[in-house]
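A.B. asks: take a look and give me a structure for this.
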Amino acid sequence: MGVDRVFVTRRIPDEGLDLLRPVCAVDLWDDDLPPPADVLRERVRGAAGLLCLLTDPVDEALLDAAGPGLRVVSQMAVGVDNIELAACTRRGIPVGHTPGVLTETTADLAVALLLAAARRLPEAQAAVRAGEWTTWKPLWLAGRDVHGSTVGIVGLGRIGRAVARRLRGFGCRILYTGPRPVPEADEVGARFVELEELLRRSDFVTLHCPLTPQTRHLIDERALALMKPTAILVNTSRGAVVDPDALHRALASGRIAAAALDVTDPEPLPPDHPLLALPNCLVVPHIGSASVATRTRMAVMAAENLLAGLRGEPLRHCANPEVYRPPKHPPR
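C.D. replies: The predicted structure follows:
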């Protein structure tokens, strides 16, 4: 029996690759940019495993190109909205992902963005570099207090709760919303409200929900109109949860005070995108999990999921666990 060939769609930390190389023939796309669609289809042809990133579309066309030998897909990310899970399940292909490991690191960034936008740090740094710091000025670059504020969290999952724990140290009142109340809310002192009430009452709104048909453009023209003119929006979830055109209009008109985004729609934003021209919009390039330790753990987890799938063992972190359930046969 030959050695299984696996395609890894990007340069990842060596700790993940080091787990694969002794037991697999690793075909690595050794670049920071994703492989073009035609290259991705060609390189996955005949592979037993695919280790991908959230920028790689894993759809019917790609699965057809891979052929029947593809036994496992493992994504180095928590979200899997780039993967057609139902198509993988129909073919009996388990899909791995990396939940939990990036919770604390992403929560750190969410709070960092919230603080940076509140205290207008990017504007202040730009002013210093432009030579505008002439003296101490009582009203210059005055921002918003985070301590004692009301923070609305949209999606009180692992990351949302981690953000709430951090903000309790600032004496913040925590509201949250989602499809339903969650029992863990009491642990972080968060109170459930409907989305409209959260938007109206919050000084800061931070997004931690998955991208689904229901949450796509959840923050649209109407939602932004409900927010306080002094409110600040933070997004570290998925870019398409926010309507970018509506956000630009709200920021440019002063409908809301500021936004801080780790994710955008589209992603990446082109350099001439109008959001990037606004002084009250802070944008960073999807670095929520970008600490050395966390990215290393993600690579190791993705490799371990891949190896389990190649061995025919259940994945420890599987995004489509229904793939392991026996098919239902109609009664005879």
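
A.B. asks: for the rest of this, base every contact and every neighbour count on C-alpha atoms.
C.D. replies: Will do.

A.B. asks: for residue 33, which residues are in contact?
C.D. replies: Taking Cα atoms under 8 Å, 6 or more residues apart in numbering, we find residue 33 in contact with residue 10.

A.B. asks: hmm, 7 Å instead?
C.D. replies: Residue 33 makes contact with no residue, according to Cα atoms under 7 Å, 6 or more residues apart in numbering.

A.B. asks: that one and residue 97: what is the separation?
C.D. replies: Counting by Cα to Cα, to the nearest Å, the gap from residue 33 to residue 97 is 20 Å.

A.B. asks: likewise residue 227?
C.D. replies: 34 Å.

A.B. asks: and stretch 222-236, what's buried?
C.D. replies: Across stretch 222-236, burial judged by 16 or more other Cα atoms under 10 Å covers 223-236.

A.B. asks: please list the members of those residues that lie in helices.
C.D. replies: Counting by DSSP state H, the buried residues of stretch 222-236 place 223-226 in helices.

A.B. asks: and residue 26, that one's in a helix?
C.D. replies: No. Looking at residue 26 with DSSP: H, G, I helix; E, B strand; the rest coil, it is strand, so not inside a helix.

A.B. asks: the residue lying closest to it once chain neighbours are set aside: neighbour count?
C.D. replies: Residue nearest to residue 26 in three dimensions, not counting chain neighbours: residue 6, with 5.2 Å by Cα to Cα, 6 or more residues apart in numbering. By the criterion of other Cα atoms under 10 Å, residue 6 has 27 neighbours.

A.B. asks: quick check, residue 6 in a helix?
C.D. replies: No. Applying three-state DSSP, one finds residue 6 to be strand, outside a helix.

A.B. asks: between the buried residues of stretch 222-236, which is closest to residue 210?
C.D. replies: Taking Cα to Cα as the measure, residue 210 lies nearest residue 236 of the buried residues of stretch 222-236, at 10.2 Å.

A.B. asks: need the contact list for the residue nearest to the closest one when sequence neighbours are not counted.
C.D. replies: Leaving out its chain neighbours, the residue that sits closest to residue 236 by Cα to Cα, 6+ apart is residue 262, at 5.1 Å. Counting by Cα under 7 Å, 6+ apart, residue 262 touches 235-236, 283-288.

A.B. asks: assign a three-state SS to the residue nearest to residue 221 when sequence neighbours are not counted, would you?
C.D. replies: Once flanking residues are discounted, residue 221 sits nearest to residue 246: 5.1 Å by Cα to Cα, 6+ apart. Following three-state DSSP, residue 246 is assigned to helix.

A.B. asks: please give the structure of this sequence too, so both can be compared:
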Amino acid sequence: MLGLIDEFRHLFSEKAIDIYCPPVKQTLSVEELKELLPQFDGWIIGDDPANAEVFKAGHQGKLKAAVKWGVGVDNVDFKAAKELGIPITNTPRMFGGEVADVAVGYVIGLARQTFQIDREVRKGHWIKPSGISLAGKTVALVGFGDIGRNTAKRLLAFDLKVIAYDPYFQAQDDLNQVQSSVWPNRLEEADFVVLTCALTPDNYHLLNADIFAKVKPAVKIVNVARGPLIDELALIDALSSGKVHSAALDVFEIEPLPLDSPLRSFEQCIFGSHNGSNTVDAVHRASHQAIQLLFSFLGV
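C.D. replies: Predicted coordinates:
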């Protein structure tokens, strides 16, 4: 959102609201936030560590409301904010289509090894690896919220079979071909495992050594959700043994991916930069929504 702030300055000016955008590439530290927040009435949160300590410091000053830009909320202590009487929300259903596009692009990329072919051709090689056809294959889709449903819609268009895993699964009339199961039942049927769920304390390292022992040999993994859903050490072992054929990861346990990560040695893998939602249209849409929600909380 910071890159678009000039496009939205008029919204603040019309309401005589001053805005401040800190000079930061990615996130502020807890200490920096504790120093800054007491000076402001509202806060649009990015990937910053919005924990109880930070909200308490803001509450002791002027902070009256907060909005988490985007869908993911694993960096925000909503409970702490609400206990302090600070109204807070995220911007739900902003990126379902965009992240789903990336997820399906990764499925195709892994199936046909298109990214690996591209890298080799750039090196002067002319490789012709045999891929797999998508029609008739099975996807274990973990998460059936906005992103999951949009992903399922796209997967079904490629004649893939979809098994959804979500404790709050609700059948959709337009997605009646999607089957539901309880994790990790039927996981051994899946040719692809696609993660689109939110990160919670209950699903940390959802994909771990025990799960990799259950999956179909040469399964392909896609993660467009949150890095800590996968135990990366277990994934490295599974890639090394061939139990997992390849993985497309837009997110990692540590971001950016460390230069010394063993994951980098697997040429059959595809890596992203936690960028699945980043389109001009989606960012503009979410930014406008975040601003309007904050104005509503502040009563302006």
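
A.B. asks: what about the equivalent of the residue nearest to residue 221 of the first structure over in the second structure, distance to residue 247 of the second structure?
C.D. replies: Aligning on TM-score structural alignment places residue 246 of the first structure opposite residue 234 in the second structure. Look at residue 234 of the second structure and residue 247 of the second structure: by Cα to Cα, they are 13 Å apart.

A.B. asks: give me the more crowded residue out of these two.
C.D. replies: Set side by side, residue 234 of the second structure and residue 247 show more neighbours around residue 247, with 26 against 17, by other Cα under 10 Å.

A.B. asks: residue 251 of the second structure -> the first structure?
C.D. replies: Matched across to the first structure, residue 251 of the second structure falls on residue 263, judged by TM-score structural alignment.

A.B. asks: which residues does its match contact?
C.D. replies: With Cα under 7 Å, 6+ apart, residue 263 of the first structure has these contacts: 235-239, 285-286.

A.B. asks: switch to 6 Å and redo it
C.D. replies: 236, 238-239, 286 (Cα atoms under 6 Å, 6 or more residues apart in numbering).

A.B. asks: between those, which sits nearest residue 211 of the first structure?
C.D. replies: residue 238 (6.1 Å).

A.B. asks: count the neighbours of the closest one for me.
C.D. replies: Using other Cα under 10 Å, residue 238 of the first structure has 24 other residues around it.

A.B. asks: which non-adjacent residue is nearest it?
C.D. replies: Nearest non-adjacent residue to residue 238 of the first structure, counting by Cα to Cα, 6+ apart: residue 263, 5.6 Å away.

A.B. asks: next up, the contacts around the residue nearest to the spatial centre of the second structure.
C.D. replies: Residue closest to the average C-alpha location in the second structure (Cα atoms, centre = their mean): residue 225, at 3.1 Å. By Cα under 6 Å, 6+ apart, the contact list for residue 225 of the second structure reads 195-197.

A.B. asks: now those as JSON lines including secondary structure, distance to residue 9 of the second structure and neighbour count?
C.D. replies: Listed next are the contacts of residue 225 of the second structure as JSON lines, based on DSSP: H, G, I helix; E, B strand; the rest coil; distance: Cα to Cα, whole Å; neighbours: other Cα atoms under 10 Å:
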{"residue": "195", "secondary structure": "strand", "distance to residue 9 of the second structure": "36", "neighbour count": "27"}
{"residue": "196", "secondary structure": "coil", "distance to residue 9 of the second structure": "33", "neighbour count": "26"}
{"residue": "197", "secondary structure": "coil", "distance to residue 9 of the second structure": "34", "neighbour count": "23"}
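
A.B. asks: and the contacts of residue 262 of the first structure, which are buried?
C.D. replies: Using 16+ other Cα under 10 Å, the buried ones in these are 235-236, 283, 286, 288.

A.B. asks: how about the helices in the second structure?
C.D. replies: Using DSSP H, helices in the second structure cover 5-14, 30-36, 52-59, 78-83, 96-112, 114-122, 146-157, 209-214, 232-241, 280-298.

A.B. asks: I'd like those written out as CSV, with distance to residue 267 of the second structure added.
C.D. replies: Below are the helices of the second structure laid out as CSV (distance: least, Cα to Cα, whole Å):
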stretch, distance to residue 267 of the second structure
helix 5-14, 38
helix 30-36, 37
helix 52-59, 41
helix 78-83, 40
helix 96-112, 11
helix 114-122, 7
helix 146-157, 25
helix 209-214, 20
helix 232-241, 11
helix 280-298, 30
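
A.B. asks: how close does the counterpart of residue 223 of the first structure in the second structure get to residue 109 of the second structure?
C.D. replies: Under the alignment (TM-score structural alignment), residue 223 of the first structure maps onto residue 211 of the second structure. The gap separating residue 211 of the second structure from residue 109 of the second structure is 23 Å, by Cα to Cα.

A.B. asks: any idea how far residue 251 of the first structure lies from residue 111 of the first structure?
C.D. replies: Using Cα to Cα, residue 251 of the first structure is found at 20 Å from residue 111 of the first structure.

A.B. asks: more neighbours, the two?
C.D. replies: The neighbour comparison of residue 251 of the first structure against residue 111 (other Cα under 10 Å) goes to residue 251, with 21 against 18.

A.B. asks: follow-up on the earlier one: ok, the residue nearest to residue 26 of the first structure touching residue 47?
C.D. replies: Yes. Using Cα atoms under 6 Å, residue 6 of the first structure is in contact with residue 47, at 5.4 Å.

A.B. asks: share the number of residues neighbouring the counterpart of residue 167 of the first structure in the second structure, please.
C.D. replies: Aligning on TM-score structural alignment places residue 167 of the first structure opposite residue 155 in the second structure. Residues lying near residue 155 of the second structure (other Cα under 10 Å) number 23.

A.B. asks: tell me the one among the buried ones among the contacts of residue 262 of the first structure nearest to residue 66 of the first structure.
C.D. replies: Nearest to residue 66 of the first structure among those, counting by Cα to Cα, is residue 286 at 28.8 Å.

A.B. asks: so what corresponds to that closest one in the second structure?
C.D. replies: If you follow residue 286 of the first structure across to the second structure using TM-score structural alignment, you land on residue 274.

A.B. asks: what's the answer for residue 43 of the first structure, then?
C.D. replies: Aligning on TM-score structural alignment places residue 43 of the first structure opposite residue 36 in the second structure.

A.B. asks: apart from its neighbours in sequence, what residue is nearest that match?
C.D. replies: residue 58 (8.0 Å).
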